[in-house]
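**Student:** generate a structure from the sequence data that follows.
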Amino acid sequence: MTIRQTMGLGAFILSTVTTGLVQAQTFPDKPITMIVSYAAGATTDISARTLAAGAEKILGVPITVENKGGGGGTVSTGLLASKKPDGYTVLVGSTAAITSRPMIMKVSYDPKNVVGMLQYSYFHNGSIVVNSNSPWKTIDEFIAHAKSKPGMSYAVAGAGGIAVGSQQMGVAALMKCKGLDFKMIPTQGGSKANTMLMGNHVDFTAGSGSHLPLVNDGVLRELVIFQREKDQNFPNVPRLKDIGCDWDYPPDVGIFVAVPKGLPPDVFKKLEDTFTQVVQSDEFKAMLKRNYLPFDFKDSKALAAQLKAETEWYKKYFATMGVAIKN
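**Tutor:** Take a look at the predicted model:
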């Protein structure tokens, strides 16, 4: 290498390092957009808005929340993947949008182009939820009615078709265990599923977590939950295994913050540090508790390992179900 080439390479490296430092020092210098995968008013939306409000105070710029529901989080994730990786667009959504759903749905993005920054909670694994004024006080009464009236309808947050979310999978497990037949109606978020139930447009919902405050208020009633452990908020509600139904529980689907692939490392770290500071705060944890969301923090490294494990679990699950994987 000649002296001129060596000097040119040194200048290039210096320029690259300097550019990175400038980006870190000046970022952010304009508003940030936070895309949320679910409808306004849902628990994910509430947590995202709390995260945005806390991060604004640290970063010193506005963070605008945009709700982009649809496709079980794939619509919003596709929108994120199309954005420039500069730190000015982030996503709060479901890990399923980059693990399980692209395997069986046509999506507009490559999951590898979406990078998880951190996780702060996970979704309720699902439950059978009915109106409090319904005639079914117990899961046994519900099952007896379902056997006599096949085709009861239920609303669920997420995409239709094969049971891909833990809520749909739980209903499928109950149907198989007890010989039942239900009609699934997908909705854009748990709050819309709750509205359909309260309006008597469906017989029940596969609750995704947003129903829990309504259960606490006596508006809705949980009959059985699809979680591995008892719900400490409602310890009297039985699990599937308590009613004789074995189930290979799927991984918990995380609520995570993601960015487009290619974000400058210093910008990534600044955002990760900022969001971590917010979600680790007592105020944020209190908000999660009020909305019946468990606190489950994972940094980018731990989240990457979880996403890999979640992806592998669903590959095996779909193979068992005889489902062809699209991506």
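
**Student:** for the rest of this, base every contact and every neighbour count on C-alpha atoms.
**Tutor:** Will do.

**Student:** longest helix of the protein, counting residues only.
**Tutor:** helix 3-26 (DSSP state H).

**Student:** who touches that helix?
**Tutor:** 264, 266-267, 270 (C-alpha atoms under 8 Å, 6 or more residues apart in numbering).

**Student:** would you list those in JSON lines and tack on secondary structure, neighbour count and distance to P213?
**Tutor:** Output for these, formatted as JSON lines (DSSP: H, G, I helix; E, B strand; the rest coil; neighbours: other C-alpha atoms under 10 Å; distance: C-alpha to C-alpha, whole Å):
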{"residue": "P264", "secondary structure": "coil", "neighbour count": "14", "distance to P213": "40"}
{"residue": "D266", "secondary structure": "helix", "neighbour count": "16", "distance to P213": "39"}
{"residue": "V267", "secondary structure": "helix", "neighbour count": "22", "distance to P213": "37"}
{"residue": "K270", "secondary structure": "helix", "neighbour count": "17", "distance to P213": "34"}
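
**Student:** tell me where this structure has strands.
**Tutor:** Taking DSSP state E, the strands of the chain run over residues 32-36, 63-67, 89-94, 114-122, 127-131, 152-157, 182-187, 204-206, 220-225, 254-260.

**Student:** contact partners for the most centrally placed residue in the chain?
**Tutor:** In the chain, the C-alpha nearest the mean C-alpha coordinate belongs to S94, at 2.4 Å (C-alpha atoms, centre = their mean). By C-alpha under 8 Å, 6+ apart, S94 lies in contact with 37, 72-73, 253-256.

**Student:** now do L288
**Tutor:** Residues counted as contacts of L288 (C-alpha under 8 Å, 6+ apart) are 47, 294-295.

**Student:** distance-wise, check it relative to V237.
**Tutor:** For L288, the distance to V237 equals 21 Å [C-alpha to C-alpha, to the nearest Å].

**Student:** to compare against the first, here's the next sequence to fold:
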Amino acid sequence: MNSFRRTTLRLALGATLAAAMGAAPVVVCAQTAAPVSAYPGKPIRFVVPYPAGGGADFIGRAIGTQLSQAWGVPVVVENKPGASGITGNDIVAKSAPDGYTVLIGITAMIQTPALYAKLPYDVVKDFAPVSQLALSADLFVVPRDAPAKSLPEFVALAKNNPGKYNYGNYGNGTSSHLHGEQLKMKAGVDLAAIPYKGAAPLVNDVLGGQLASAFIDVSSANPYLKSDRFRILAITGIQRHPAVPDVPTFAELGYSGFESNGWFGAFVAAGTPKPIVDKLSAEIRRIVRSPELNGRLTAMGLRPVGGTPDELAGVIARDMPMWTRIIKDARISLD
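**Tutor:** Got it, this is the predicted structure:
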């Protein structure tokens, strides 16, 4: 038995003995043997597994700034991009379970296990959910001069002209790609997938009319939602988006399998004491729901959430099998 396991066992036995004797046990963090009441007592690190300037980076820095102000400790944001977020995720999965290393993750966390044959961590076992921060969605769009005025019309055109139409996505293995393949399977249409390295160049080509259709995340399309630069035929998720209330969901149009939203979430390493997770979660929820950050997220086209650890765990348990099924049915692999 290594020293860490012996320390953990002694702490657990000590707490049990104290309870049996009628004394109130002191909750401690096994890794540091420091009382949870002392948390936070040193700088906190936010790991963003994507480049600076994206949605996860913005959210991490916005929350980090307010968390630092509220708790009086530095919050350092580190961008660790690479391998669809796997590089940064792995750093947090292998960090000390003490609440001082926080992951700002996205939906890709629960998609990559089916896209890669082997990951250096287990998404379910190696992370402790803290809070779902915000929801996103993908818009299915066509150029403004496209003949299709609705999703049924687009499907009809694609069926009558096999091989003629394509759809752009913001990267292989992304939600945009998976939604495109799902549409192909559900509608029985032949659409060529055109992958881009990110949403920005995808949006540019949609605006330029260089694609027959595309799946674009709502935050990337946000500056153009009120314009006539493209036509939105449908949106993913279970409810319409307040910024485009006239756009129906895929479910409303008779297409199942598009119910899951994209999301941003906060995680720590599995094994982090529950009182620390709960304290961190409560403060992050307060920040996300504050008028300042709530307004900034809404202005980005996102839907602020600020959920509990159990609520985020429930989202993962519900959505992960759905993404896995889509990936396997479409035979998508990134290995």
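
**Student:** give me the TM-score for these two chains.
**Tutor:** The TM-score (TM-score structural alignment, normalised by the length of structure 1) is 0.75; 308 aligned residues with a C-alpha RMSD of 3.8 Å.

**Student:** ok, the contacts of helix 3-26 of structure 1 vs G87 of structure 1, which is closest?
**Tutor:** Within these, distances to G87 of structure 1 taken as C-alpha to C-alpha reach their minimum at V267, with 6.5 Å.

**Student:** is the closest one in contact with F27, as I believe?
**Tutor:** Yes: between V267 of structure 1 and F27 there is a contact at 6.9 Å, judged by C-alpha atoms under 8 Å.

**Student:** tell me where the stretch 151-300 of structure 1 has helices.
**Tutor:** Per DSSP state H, counting those that start in this stretch, the stretch 151-300 of structure 1 carries helices over the ranges 166-178, 190-198, 212-216, 265-279, 282-290, 300-321.

**Student:** measure stretch 244-259 of structure 2 end to end?
**Tutor:** Terminal-residue distance, stretch 244-259 of structure 2 (C-alpha to C-alpha): 17 Å.

**Student:** for it, which positions count as buried?
**Tutor:** 247-251, 257-259 (16 or more other C-alpha atoms under 10 Å).

**Student:** re the thing from before, of the helices of the stretch 151-300 of structure 1, flag the one that's most buried.
**Tutor:** Each of the helices of the stretch 151-300 of structure 1 was scored by mean neighbour count; the highest is helix 190-198, a mean of 23, by mean count of other C-alpha atoms under 10 Å.

**Student:** what do we get in structure 1 for A266 of structure 2?
**Tutor:** Using TM-score structural alignment, the equivalent of A266 of structure 2 in structure 1 is V257.

**Student:** residues near the spatially closest residue to that match that is not a sequence neighbour, how many?
**Tutor:** If the residues on either side of it in the chain are set aside, V257 of structure 1 comes closest to V92, at 4.6 Å by C-alpha to C-alpha, 6 or more residues apart in numbering. Per other C-alpha atoms under 10 Å, the neighbour tally for V92 of structure 1 reads 31.

**Student:** give the equivalent position in structure 2 for V92 of structure 1.
**Tutor:** That one, V92 of structure 1, aligns with I104 by TM-score structural alignment.

**Student:** how much space separates its match from Q239 of structure 2?
**Tutor:** The spacing between I104 of structure 2 and Q239 of structure 2, counted by C-alpha to C-alpha, is 25 Å.

**Student:** try D246 of structure 2
**Tutor:** To Q239 of structure 2, D246 of structure 2 is 11 Å away according to C-alpha to C-alpha.

**Student:** re the thing from before, farthest pair in the buried residues of stretch 244-259 of structure 2?
**Tutor:** Farthest pair in those (C-alpha to C-alpha) is V247 and G257. Separation: 17.4 Å.

**Student:** if we can go back for a sec, quick one: closest of the strands of structure 1 to S108 of structure 1.
**Tutor:** Minimum separation from S108 of structure 1 across the strands of structure 1 (C-alpha to C-alpha) falls at strand 114-122, 12.0 Å.

**Student:** against which helices or strands is that closest one packed?
**Tutor:** Where contact means 3 or more C-alpha pairs under 8 Å, 6 or more residues apart in numbering; DSSP states H and E, strand 114-122 of structure 1 is packed against helix 74-81, strand 254-260, helix 265-279, helix 300-321.

**Student:** which of the ones you listed sits closest to A52 of structure 1?
**Tutor:** A52 of structure 1 lies closest, by C-alpha to C-alpha, to one member of those: helix 265-279, at 8.5 Å.

**Student:** next, the angle strand 254-260 makes with the closest one.
**Tutor:** Helix 265-279 of structure 1 runs at 150 degrees relative to strand 254-260, counting by axes from the mean of the first three to the mean of the last three C-alpha atoms, to 10 degrees.

**Student:** looking at structure 2, name the residue matched to F297 of structure 1.
**Tutor:** When structure 2 is aligned by TM-score structural alignment, the residue opposite F297 of structure 1 is G306.

**Student:** doesn't Q132 make contact with its match?
**Tutor:** Yes: at 5.6 Å, G306 of structure 2 counts as touching Q132 under the criterion of C-alpha under 8 Å.

**Student:** quick check: neighbours shared by these two?
**Tutor:** By C-alpha under 8 Å, 6+ apart, G306 of structure 2 and Q132 have no common neighbours.

**Student:** about what we covered before: of the helices of the stretch 151-300 of structure 1, which approaches K84 of structure 1 most closely?
**Tutor:** Per C-alpha to C-alpha, nearest to K84 of structure 1 of the helices of the stretch 151-300 of structure 1: helix 265-279, 13.0 Å.

**Student:** so that closest one versus strand 89-94, what angle?
**Tutor:** 50 degrees.

**Student:** average offset between helix 265-279 of structure 1 and structure 2?
**Tutor:** Superposing on structure 2 and averaging over aligned pairs (mean C-alpha distance after the TM-score superposition for structure 1), helix 265-279 of structure 1 comes out at 2.2 Å.
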